[in-house]
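Q: Show me how the following folds:
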Amino acid sequence: MKEIIITSKINVFETIQELPLVEQNLMLKAIEVRKNAYAPYSKFRVGAAILLDNGEVVVGSNQENAAYPSGLCAERVAIFYAGAIYPEATILKIAITAASDNNKTATPVPPCGACRQSIAEYEIRQDTPIEIYYMGETGSIHQSASLKNLLPFMFEKKLL
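A: Alright, predicted model coming up:
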């Protein structure tokens, strides 16, 4: 038997103010768009802001549906919008924030599995890493230099 050991490097910023200015502004945009989430069922609001290499910032918030799996996470709303409107642009960074209407969310909330797979598609397609910053409603911010830290065994088209 052979054993594979996987390690991930995640940087931790204790406050938004510790982030570099570009990342602070990106996270503040994610916090602002989180307020637009349509989350009447889960009461869990998520906002995402994406910085593109052309300087544009694209945002998204989660949008739920009574047919529960038909909704869409904030990260996928933003990344699909970026792909549709700016198909030639490279995604540089994504800031994600989550808050619950039921309790204070102080733990950093990373992208779900479906969102990780969607981000992976773009990271692989553009052949450059996408920096990911994520936080709860309050508290520390986690930063990953690439999706590969969050999804080390990516499923991609070369496996098909």
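
Q: For the rest of this, base every contact and every neighbour count on C-alpha atoms.
A: Will do.

Q: V58 falls within a strand, correct?
A: Yes: counting by DSSP: H, G, I helix; E, B strand; the rest coil, V58 is found in a strand.

Q: One more, please, to line up against the first structure:
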Amino acid sequence: MNTLNFNISYETYADIDELSETDQMLCNKAKAALASSHSPYSKFKVGTAILLGDGQVVLGSNQENVAYPSGLCAERVALFTIGANYPDAVIQSMAITAQTENFKIENPVTSCGACLQVMAEYEKRQNQPIDVLFYCIDGQIMKVKGIKSLLPFVFVEDRLGG
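A: The predicted model follows:
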């Protein structure tokens, strides 16, 4: 038997003012995306902003449905919008934030496993890492360079593509 370990590297920032202008803009756009969230059941709004290589920003927000599995997370809404409308675009970075009236969010909210897998697929597709900012409004921000830091055992099966 072998026991192996891996480390995850990420940056933390005390507040949005510590970020670069580009990262601040992306976090603010993710916050603006909260307005289009359809979350009448959970009352938990999530917004995503994705910066493309050409400078364009694509937004996404969570979209719930009374049949819960039929809804979709903000990250996948934005990523699938890019896939459908900008199939050759290169994703530079993305910011994700959340908000609810039910309680105070005190730490950055991270993506679910399904979203991480989709993010990993886009990263593989473009053969370039995607920077991810998890933005807690009025709080800490976590920045990760590349999805493999978040999902080290990402599902990959190259033979499916051939």
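
Q: where's V58 of structure 2 relative to A120 of structure 2, distance?
A: Counting by CA to CA, to the nearest Å, the separation of V58 of structure 2 from A120 of structure 2 is 18 Å.

Q: Oh, that last question was meant for A74 of structure 2, not what I typed.
A: For A74 of structure 2, the distance to A120 of structure 2 - CA to CA - is 16 Å.

Q: Who has more neighbours out of the two?
A: A74 (27 against 22; other CA atoms under 10 Å).

Q: so who does the more buried one touch?
A: The contact partners of A74 of structure 2, by CA atoms under 8 Å, 6 or more residues apart in numbering, come to V46, G47, T48, G60, S61, N62, Q63.

Q: any idea how far it is from L116 of structure 2?
A: Taking CA to CA, one finds A74 of structure 2 at 12 Å from L116 of structure 2.

Q: Which members of the contacts of A74 of structure 2 are the farthest-apart pair?
A: Taking CA to CA, the two most distant members of the contacts of A74 of structure 2 are T48 and Q63; they sit 12.1 Å apart.

Q: between the two, which one's more packed in?
A: The neighbour comparison of T48 of structure 2 against Q63 (other CA under 10 Å) goes to T48, with 34 against 19.

Q: The more buried one contacts M25, doesn't it?
A: No: applying CA atoms under 8 Å as the test, T48 of structure 2 and M25 come out as separate, 12.0 Å apart.

Q: And the strands in structure 2?
A: Using DSSP state E, the strands of structure 2 run over 11-13, 44-52, 57-61, 91-100, 131-135, 141-145.

Q: May I see the ones you listed arranged in JSON lines, with distance to H38 of structure 2 as well?
A: Converted to JSON lines, the strands of structure 2 look like this (distance: least, CA to CA, whole Å):
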{"stretch": "strand 11-13", "distance to H38 of structure 2": "29"}
{"stretch": "strand 44-52", "distance to H38 of structure 2": "8"}
{"stretch": "strand 57-61", "distance to H38 of structure 2": "8"}
{"stretch": "strand 91-100", "distance to H38 of structure 2": "12"}
{"stretch": "strand 131-135", "distance to H38 of structure 2": "20"}
{"stretch": "strand 141-145", "distance to H38 of structure 2": "24"}
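
Q: Mind checking these for the one nearest to T3 of structure 2?
A: That would be, of the strands of structure 2 and by CA to CA, strand 141-145, which comes in at 25.4 Å.

Q: how near is V77 of structure 2 to C115 of structure 2?
A: 10 Å.

Q: got it, and E101 of structure 2?
A: For E101 of structure 2 relative to C115 of structure 2 (CA to CA), the value is 24 Å.

Q: who has more neighbours, those two?
A: C115 (18 against 9).

Q: Now that the more buried one has come up, it's in contact with L72, right?
A: No: with contact defined as CA under 8 Å, C115 of structure 2 does not count as touching L72 (9.5 Å).

Q: Structure 1: helices as residue ranges?
A: For structure 1, the helices defined by DSSP state H cover 21-34, 74-85, 113-126.

Q: Save those helices as JSON lines, and put in distance to L160 of structure 1 too.
A: Shown next, in JSON lines, are the helices of structure 1 (distance: least, CA to CA, whole Å):
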{"stretch": "helix 21-34", "distance to L160 of structure 1": "34"}
{"stretch": "helix 74-85", "distance to L160 of structure 1": "22"}
{"stretch": "helix 113-126", "distance to L160 of structure 1": "13"}
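
Q: Tell me which of those approaches I5 of structure 1 most closely.
A: helix 113-126 (20.6 Å).
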